[in-house]
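In: Got a predicted model here, sequence first, then my questions.
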Amino acid sequence: MGDINSFILAAGILVLSSILLSSLSARMGLPLLLIFLVVGMLAGEDGPGGIDFDDFSTAFLVGNLALAIILLDGGLRTRFATFRVALRPATILATWGVFLTTALVGGFATLAFGVDWRYGLLLGGMVASTDAAAVFSLLRHSTVQLNERVRSTLEIESGLNDPLAVFLVVGLVGLILEPRETTVPGLILSLAQQFVLGGLGGLLGGWLVGMLGERARLTEGLFALLIASGGLVVFAGVNQIGGSGFLAIYILGLVTGNWRHRPLDPTLQAMDGLAWLSQGGMFLLLGLLVTPSELLKHLGTALAVAFFLILVARPAAIFTGLSPLRFPWREMAFISWNGLRGAVPIILAIFPVTAGLDDSRLLFDIVFAVVLVSLLVQGPTLPWAARMLKVAVPSRGEPATRRELWRGERRTIELMQLQVGENAAAVGRNPGQMLAAAMDPCAAAVMVVRDGWPWLPGKIRAVRSGDRIWVIGDPDKLAHLFPLFATREPAGELAETEFFGEFAVRGDAPGEDLALMYGIPLTQEERGMALGNVFAVRIGRVPVVGDRVQVGRIQLVAREVQGTTVSRIGLKLH
């Protein structure tokens, strides 16, 4: 009984310490998951904690369970609408990107350190995929807002690239241990089998979980447990029949999260706690598993691999994969820099250890050090890189709090809290009149909280900075009002007028009118088109807010986008 209490006490202290240190990570701009990792290392045998933990099998089990929950949570939060701008690029990066990164890092390790080419490729495969936990966490808590194409590409890529990385690592371990039984046709067949079974299993599992959740009338907490347990059943079942469980559980989350017959927001709050527990526990355990003194012995090798991955292999994969899609070079550069590594490479490095591969512990230490470098170098610099490469957009004023009240076939009703930021356009305006501008009879301001005291909207004549306005309505129909509440930077590149220009026109305005008014050069065909269509044709890809098209001396800036149509365009003299 004493051992059990000691274990519970140690686990509780470690988790509590990590959570309390989270404010430090926010002030320093470090990924929160890095704090859990460092606390685990300090508690290990080389740290003041002195805990001797060397159970790779337990770490492997916990890591797989945690990754499954993290991917499930990521899928639940991904809307199908984001696929219109990011599915193709994310799929390319999750396939071609992983292959090329593996080959380049493997070739570098083979030539630079004289290792067997199979071990070099194995090392490349371990670090080839970005980490869903690190990417989701960093993007959610970032101080800058990225444009939709960049953000969605990073999120979907991190959810899709794990299955191929797992396949490569398992295949290469088999190639080293049993070279005669591992053939190229067999590997190709196995890859096809994993993706087909994983995709079908995820779609079927998502449909079943969605149907059960709709008909069982469970409370939010139980519905979250239904999703988690159903996801783990599909994850393990698909793995058992030779498919990719990671792909299956991510797709299950996608299908369930986009199910249109039940409010999901309360369930997402419950899943958020489960996902954080999974992430924190996994990173603590992985921190305990490593021996810092061993890392220092291979630090030079790890640094060389890490910086080759960050500065050469990842950019090569991104630019060769996304250039054919006419991605702007700034966006490709940012996606290259934001290829965060985290728990996935470390867990993949446990595969060779549990398989009994020679020098597998050396590979584990190198991969762990590479992950540390990625989190320390790339994580804190994300806001700086976003601004420097101009992939950040002005805040769009998303609700600070939202709770889904009802979900139907065509629309959703939510209760949302809108925080009025500094210099917001809503300051000085009447809250009721602003909602009336939405032209939605189902939308209304229901409460205004000012200085810690609630007021009925009719008692408030003019909105002030710092007010919290509670609104009920369909978020899709109110989204164009959200920017009114966002903090506006008074100066700089992200200032409203500096970013979008001082004038704005509707996307359905005739191109000919703009050509006559400003004397900009449009072709005869473009003169007969709506300006939004001119924008789409010239940009050559699905537009997102912040996209720019130069037409003569005028720069057209996508200010609002509905679906694949630019509904409002900023005009900026350039």
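Out: Received, thanks.
In: Every contact and neighbour count from this point should use C-alpha atoms.
Out: Will do.
In: tell me the contacts of Leu200?
Out: The contact partners of Leu200, taken as Cα atoms under 8 Å, 6 or more residues apart in numbering, are Ala248.
In: hang on, it in a helix?
Out: Yes: counting by DSSP: H, G, I helix; E, B strand; the rest coil, Leu200 is located in a helix.
In: neighbouring contacts of the helix or strand harbouring Ser137?
Out: Here Ser137, judged by DSSP states H and E, is contained in helix 132-140. Residues outside helix 132-140 that contact it (Cα under 8 Å, 6+ apart) are 31-33, 67, 70-71, 74, 151, 154-155, 158-159, 279, 340-343, 379.
In: now the next helix or strand after it, how far from the centre of its chain.
Out: Toward the C-terminal end, the helix or strand that comes next after helix 132-140 (DSSP H and E) is strand 145-146. Relative to the centre of its chain, strand 145-146 is centred 12 Å away, using Cα atoms, centre = their mean, to the nearest Å.
In: next one: stretch 560-570
Out: Distance, centroid of stretch 560-570 to centroid of chain: 23 Å (Cα atoms, centre = their mean).
In: same question, stretch 538-551
Out: 23 Å.
In: Check which residues of it are buried.
Out: 539, 542-548 (16 or more other Cα atoms under 10 Å).
In: any chance of the residues you listed in a markdown table, plus distance to Leu268 and secondary structure?
Out: Output for these, formatted as a markdown table (distance: Cα to Cα, whole Å; DSSP: H, G, I helix; E, B strand; the rest coil):
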| residue | distance to Leu268 | secondary structure |
| --- | --- | --- |
| Ile539 | 36 | helix |
| Val542 | 29 | coil |
| Pro543 | 29 | coil |
| Val544 | 26 | coil |
| Val545 | 26 | coil |
| Gly546 | 29 | coil |
| Asp547 | 31 | coil |
| Arg548 | 35 | strand |
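In: Second structure follows, compare the two:
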Amino acid sequence: MSLILIAAFSSLLAERFGAPLLLLFLLIGLVAGVDGLGIDFSNNSAAYMLGSIALAIILFDSGFGTSLQSFRQAAVPALTLATVGVLLTAVLFGAAARFLLGFTWLESFLLGSIVASTDAAAVFFLLRTGGINIRDKVRSTLEVESGTNDPMAIFLTVALVGIVASGEALDSAGVELLLLFIKQIGLGLLLGLIGGVLIVQIMRRVPVERGLAPIFVLALALLVFAYTSAIGGSGFLAVYVAGIYTGNKKIQAKTSINRFQEGMTWLAQIIMFLVLGLLATPSQFPQIVLPAVGLAIFLVFIARPLAVWLCLLPFDLTQRETGFVAWVGLRGAVSILLAILPILGNLENGQLYFNTTFIVVMVSLAIQGWTVKPVAKRLGLIIPPQIGAIDKLEVDLPGTANHELLAYRVVADSPVLRGERIPRWARPSLVIRDGNSMRYQYAGRLRENDQVYLFIAPGFSRLLDRLFASRLAVDENDNEFFGTFTIDPSRSCEELESAYGPGLLSETEKSLTIAELMEQRLGGKPDYADRVKIGRIVLIVRQTDEHGLIKMVGISLEPVAPATRLPLFLNLREIVHMIRDFARARRK
């Protein structure tokens, strides 16, 4: 308990100095361990069990907080990274391990599989609590990837541990491995969905006390994890899928469940990293520290970026966004957990796998964890906020009510305070002013610090946020991000080309509106802060409506500089346009 308390207080230190918090948890475990304060913990089986339960809690909360919209728009690129990307990373890292550690090829690929997946705890923590406001598709791609790539890494690690232990050749076990993979993923998806449906139905039909509801949901989620794992499926994938399904359904006490899950996730992260830190023996590190650090640098700067680029080539992420996804590939507790399996499997180099992985994780957390926000700023990916500060509270309604109850505090300079009307689909019911409650129709004009309670249809809360938000201070960098002036997205592209130079667009594109052109170039529904480069100008989405249609477009005459002078991280669409622009320039 003392270590947990110290770890909790270390968050204040991390916030002050910008240190990667999960690395601090790991270091606290190291300092308290056998080579530090002397706590002798060497129970690998117990550590693996505790770590697996903690990871299941983290993954359920990760899924619970992921909206279906975010999942849909990021599912294909994220799942490509979670499968093909993990395999490519394992192969590339294994090739480097073959030469730096002198392992056999099978042993090298086993080590590559152990470190191939990104860590959900590290990625979710940095993106959700690190103050990094980036485009939703990029954030969702990273979150969904980190939540779904563990099954692939676990499958590869378990399979290779068995093959290395038995001395069997890899090619002779190919068909068996493929069937095992299909079984694990298939059962994980199916039982995760069934488990999510059961959790929702139980919470809707069983009259559970409000205080017990969060415990009930978590216990059911862990039951889904345990049962799926017991029958040979991927329990980690199942609990993540169950979290997504449950989190996107209306259930009682959802606000309480969210708060409870947040606290349990923090506790799970602390316990998991502390236990894994206690399990390590730093006095064994010096003999392999140089090749391990070399492998970590290879993973961060070569293996992960190359695997990500190859996987994201067909998708519409920009060069800078792909580069950022490549950088946010933090390794963490999952890799250390998997490194316990060679020890449990009695492999000859079992402890060497663990020590090497531990050093790789520490280097990854130190380099990438410390630099995620600066890299996002350097790449120009941190987007200005859409609205100012807002004071909002979601109030739980009992049962399966078809409305949401929101409470807003009227803040200074908010549109509603300046006389903006509340839309008809929102039903204000109560105003609390100076400690006195009154019906909305008798409250008169709203005043600063009033608390207004409104019933709305589910999913419309973000449309009300703008009314109750404070005036947004325009940062001097906002114009740089969104361009110096705006243009009407309904104007024709022919006008755009005549204003900024011929040869920018094809004949087909000239017949489109600017909004239609941007949607076509983006390959789908546009999002706030999306950018489209056309010749020497850049069009930027400044505002969309509730249907996702472009309402305002900014224009910049200073094209965004490439993330690198080398043609890395370009997607196929950008490569095609670059070749076409080059061909047009040659013809002129």
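Out: Here it is on my side, so go on. As the structure is a prediction and not an experimental result, all values here were calculated from the model.
In: what about Gly243 of structure 2, how many residues close to it?
Out: 28 (other Cα atoms under 10 Å).
In: do Phe41 of structure 2 as well
Out: 17.
In: ok, the spatially most central residue of structure 1 - contacts?
Out: For structure 1, the residue sitting closest to the mean C-alpha position, by Cα atoms, centre = their mean, is Glu155 at 3.1 Å. Residues in contact with Glu155 of structure 1, defined by Cα under 8 Å, 6+ apart, are 132, 135-136.
In: Next, Phe108 of structure 1: secondary structure please.
Out: helix.
In: Now find how far off-centre the helix holding Ser137 of structure 1 is within its chain.
Out: On Cα atoms, centre = their mean, the centre of helix 132-140 of structure 1 falls 5 Å from that of its chain.
In: Likewise for stretch 140-156 of structure 2?
Out: 10 Å.
In: how long is it end to end?
Out: 25 Å (Cα to Cα, to the nearest Å).
In: so it matches what in structure 1?
Out: The aligned range for stretch 140-156 of structure 2 in structure 1 is 152-168, by TM-score structural alignment.
In: Which residue in structure 1 aligns with Gly277 of structure 2?
Out: Under TM-score structural alignment, Gly277 of structure 2 pairs with Gly287 in structure 1.
In: Please look at its match and Ile35 and confirm they touch.
Out: No: assessed by Cα atoms under 8 Å, Gly287 of structure 1 is found out of contact with Ile35, at 9.9 Å.
In: mind checking the SS state of the residue lying farthest from the centre of structure 1?
Out: Farthest-out residue of structure 1 from its mean C-alpha position, per Cα atoms, centre = their mean: Leu516, at 43.6 Å. Following three-state DSSP, Leu516 of structure 1 is assigned to helix.
In: now the nearest residue to Phe482 of structure 1 once chain neighbours are set aside, what's its secondary structure?
Out: Of all residues not flanking Phe482 of structure 1 in the chain, Gly397 sits nearest, at 4.8 Å (Cα to Cα, 6 or more residues apart in numbering). Classification of Gly397 of structure 1 using three-state DSSP returns coil.
In: can you check Val446 of structure 1 too?
Out: Val446 of structure 1 is classified as strand under three-state DSSP.
In: pretty sure it is touching Lys459, no?
Out: No: in this structure, Val446 of structure 1 is not within contact of Lys459 by Cα under 8 Å, at 11.3 Å.
In: more crowded one of those two?
Out: Val446 (17 against 10).
In: How much space separates the more buried one from Gln417 of structure 1?
Out: For Val446 of structure 1, the distance to Gln417 of structure 1 - Cα to Cα - is 10 Å.
In: what is in contact with these two at once?
Out: Joint contacts of Val446 of structure 1 and Gln417 (Cα under 8 Å, 6+ apart) are 469-471.
In: I'd say Ile382 of structure 2 and Ala376 touch.
Out: Yes: Ile382 of structure 2 lies in contact with Ala376 (Cα under 8 Å); the separation is 6.0 Å.
In: So which of the two has more stuff around it?
Out: Using other Cα under 10 Å, the more surrounded residue of Ile382 of structure 2 and Ala376 is Ala376, with 22 against 19.
In: Does that one belong to a helix, a strand or coil?
Out: Ala376 of structure 2 - assigned by three-state DSSP - is helix.
In: And the one 5 residues further on, by the same measure?
Out: At Leu381 of structure 2, secondary structure determined by three-state DSSP is coil.
In: Likewise for Glu214 of structure 1?
Out: helix.
In: How about the contacts made by it?
Out: Contacts of Glu214 of structure 1 (Cα under 8 Å, 6+ apart): 261-262.
In: so what corresponds to it in structure 2?
Out: Using TM-score structural alignment, Glu214 of structure 1 sits opposite Arg204 in structure 2.
In: on that earlier part again, quick one: the match of Gly277 of structure 2 from Trp470 of structure 1, how far?
Out: Taking Cα to Cα, one finds Gly287 of structure 1 at 42 Å from Trp470 of structure 1.
In: So which of the two has more stuff around it?
Out: Gly287 (24 against 21).
In: Helix or strand: which one has that one?
Out: helix 265-289.
In: list the helices and strands whichever helix or strand comes after that helix packs on?
Out: Counting by DSSP H and E, the next helix or strand C-terminal to helix 265-289 of structure 1 is helix 292-297. Using 3 or more Cα pairs under 8 Å, 6 or more residues apart in numbering; DSSP states H and E, the elements in contact with helix 292-297 of structure 1 are helix 360-377.
In: name the helices or strands packed onto the helix it packs on?
Out: Going by 3+ Cα pairs under 8 Å, 6+ apart, helix 360-377 of structure 1 lies up against helix 117-126, helix 292-297, helix 299-308, helix 343-355.
In: Of the ones you listed, give the one that comes closest to Ser57 of structure 1.
Out: For those, proximity to Ser57 of structure 1 was assessed by Cα to Cα; helix 343-355 is nearest, at 6.7 Å.
In: counting contacts, what elements does that closest one pack onto?
Out: helix 56-76, helix 117-126, helix 162-177, helix 265-289, helix 360-377.
In: ok, now with 10 Å
Out: Applying 3 or more Cα pairs under 10 Å, 6 or more residues apart in numbering; DSSP states H and E, one finds that helix 343-355 of structure 1 contacts helix 56-76, helix 117-126, helix 132-140, helix 162-177, helix 265-289, helix 360-377.
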